[in-house]
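>>> missing the sequence, but the structure's below:
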């Protein structure tokens, strides 16, 4: 059985790899902000403030292309946790400027160190997704004299911007089909990449708990996108399910080049940070 007309196996395999990378990196979340939920916005705020002495909340919202009310709520909660400082703008006392507090900078530094380790753990998937030639060329440039590697903060912000754009396209398609949640999205991709594979194999390929994949399958089945009622316990996307993945694959391909660039930059920055921040072994 094939994945469906016009649905290239290499494309859906890359989609599964991107899902695995996403899950691997998203597990890195410092306890200090674990309760905030909106981690992508929170960490984009941290990164934007990391190389600025202070910013106006309105300028921060514009820089992140995020609604001001969302940024305002995130800043209020970060301030309550002691991660962000506020001070009156000396040039306009009606305005308040925000900056990372000393605790906020320590938290950011701990997070970036954890991300560097996470990238090392996801290296196989990242390298397969980007391609050996792209990685080899990037490593050669990084080793070249005078070549400057982007900071990990800047690289992660680039990755977040590209990722947010892709996800917005995915969400529009999912709204049409009634799909809800990244678990259903990733499970449909895995089912397209490995037709007739057992459910347990799909969970392993995605790096997800089998129970969460099983729940996603139930949801996809209820939507008429997946058929799992087979004696051999394999799962198959329905024609409607294949159409859903085909639509998402088209959106993915449109942004793949940007994703490769952002991941390659972040990989290089993480490797550089890991080398310079690796603890020294005495003795």
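Happy to help now that I have it. For clarity, every value in this text was computed on a predicted model and none was experimentally measured. Numbering: from 1, shown residues only.

>>> CA only for contacts and neighbour counts going forward, please
OK.

>>> mind listing what residue 43 touches?
Listed by Cα atoms under 8 Å, 6 or more residues apart in numbering, residue 43 has no contact partners.

>>> all helices of the stretch 1-150 of the chain, in order?
Taking DSSP state H, counting those that start in this stretch, the helices of the stretch 1-150 of the chain run over residues 9-26, 39-50, 57-64, 68-80, 102-121, 123-130, 132-143.

>>> turn the ones you listed into TSV, columns for distance to residue 254.
Listed next are these as TSV, based on distance: least, Cα to Cα, whole Å:
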stretch	distance to residue 254
helix 9-26	11
helix 39-50	22
helix 57-64	22
helix 68-80	28
helix 102-121	24
helix 123-130	15
helix 132-143	18
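
>>> then this one, side by side with the first:
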């Protein structure tokens, strides 16, 4: 039952839901209407993100660390502990990531003037250019993913997704 009316077109989830309704009429499969679409969209987003990062010679984890530094504002530096909180990885993993980014010339380490035992990780000019270019490309690709929605629809969807995510973010806030 396809048509030119956007509200009447069917997608893969419609077929999935219809199949489950036929096979398991005893179950309420209505959550699939939303969450299967979110899951499918997440896969498309993941592909777009990986393509944007690869285009600029970055892995997703590299992008995460570099964007945390970039969002910090000038002088684009954070302690390893702040990077841990921003990226939700273990300290051993972060040390390895900082080592690899430093070897690639994307970050440097310097002593923290406020803490004799501390270190600050700084974004290099090459790191800033790489992350800025990758972020610009990512936003272009994300706009393409959302191109089927108008501005108001995007805002409405963002609000609905925020409502769904807030309880999860609250319980994840204490995660390492």
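Good, I have the coordinates. Quantities reported herein were computed from a predicted structural model and do not represent experimental measurements.

>>> how alike are these chains, TM-score-wise?
The TM-score (TM-score structural alignment, normalised by the length of structure 2) is 0.63; 137 aligned residues with a Cα RMSD of 3.2 Å.

>>> tell me which of the helices of the stretch 1-150 of structure 1 lies nearest to residue 269 of structure 1.
Smallest distance to residue 269 of structure 1 across the helices of the stretch 1-150 of structure 1 (Cα to Cα): 8.1 Å, for helix 102-121.

>>> can you list the buried residues in that closest one?
Using 16 or more other Cα atoms under 10 Å as the test for burial, helix 102-121 of structure 1 gives 104-105, 107-108, 111-119.

>>> wait, which of the helices of the stretch 1-150 of structure 1 is closest to residue 265 of structure 1?
Nearest to residue 265 of structure 1, of all the helices of the stretch 1-150 of structure 1, is helix 132-143, at 8.1 Å by Cα to Cα.

>>> one step back: among the helices of the stretch 1-150 of structure 1, which comes closest to residue 222 of structure 1?
Ranking those by proximity to residue 222 of structure 1 (Cα to Cα) places helix 9-26 first, at 22.4 Å.

>>> quick check: angle from the closest one to helix 39-50?
For helix 9-26 of structure 1 against helix 39-50, the angle by axes from the mean of the first three to the mean of the last three Cα atoms, to 10 degrees is 70 degrees.

>>> from the chain's centroid, how far away is helix 9-26 of structure 1?
Between the centre of helix 9-26 of structure 1 and the centre of its chain there are 10 Å (Cα atoms, centre = their mean, to the nearest Å).

>>> list the contacts of residue 213 of structure 1.
Contacts of residue 213 of structure 1 (Cα under 8 Å, 6+ apart): 183, 184, 187, 199, 202, 203.

>>> and it, what pairs with it in structure 2?
If you follow residue 213 of structure 1 across to structure 2 using TM-score structural alignment, you land on a gap.

>>> residue 213 of structure 1 sits in which helix or strand?
In this assignment (DSSP states H and E), residue 213 of structure 1 forms part of helix 210-222.

>>> before we move on, what about residue 172 of structure 1?
Residue 172 of structure 1 belongs to helix 152-177, assigned by DSSP H and E.

>>> so the helix or strand that that helix is followed by corresponds to what in structure 2?
Next along the chain after helix 152-177 of structure 1, taking DSSP H and E as the criterion, comes helix 182-193. Alignment of helix 182-193 of structure 1 against structure 2: no match, by TM-score structural alignment.

>>> so which elements touch helix 182-193 of structure 1?
helix 9-26, helix 199-206, helix 210-222, strand 236-237, helix 239-277 (3 or more Cα pairs under 8 Å, 6 or more residues apart in numbering; DSSP states H and E).

>>> just say which of those is most tucked in.
strand 236-237 (a mean of 24; mean count of other Cα atoms under 10 Å).

>>> what separates the equivalent of residue 164 of structure 2 over in structure 1 from residue 143 of structure 1, distance-wise?
Using TM-score structural alignment, the equivalent of residue 164 of structure 2 in structure 1 is residue 257. From residue 257 of structure 1 across to residue 143 of structure 1, the span is 23 Å (Cα to Cα, to the nearest Å).

>>> what's the answer for residue 30 of structure 1, then?
Residue 30 of structure 1 sits at a distance of 31 Å from residue 143 of structure 1 (criterion: Cα to Cα).

>>> next: residue 266 of structure 1.
15 Å.

>>> same thing with residue 61 of structure 1?
To residue 143 of structure 1, residue 61 of structure 1 is 36 Å away according to Cα to Cα.

>>> with neighbour numbers in mind, choose between the two.
Neighbours per residue, other Cα atoms under 10 Å: of residue 61 of structure 1 and residue 143, the larger number sits with residue 61, 18 against 12.

>>> aligned partner of that one in structure 2?
In structure 2, residue 61 of structure 1 lands on residue 84 (TM-score structural alignment).

>>> I'd say that match and residue 96 touch.
No. Residue 84 of structure 2 lies out of contact with residue 96 (Cα atoms under 8 Å); the separation is 11.9 Å.
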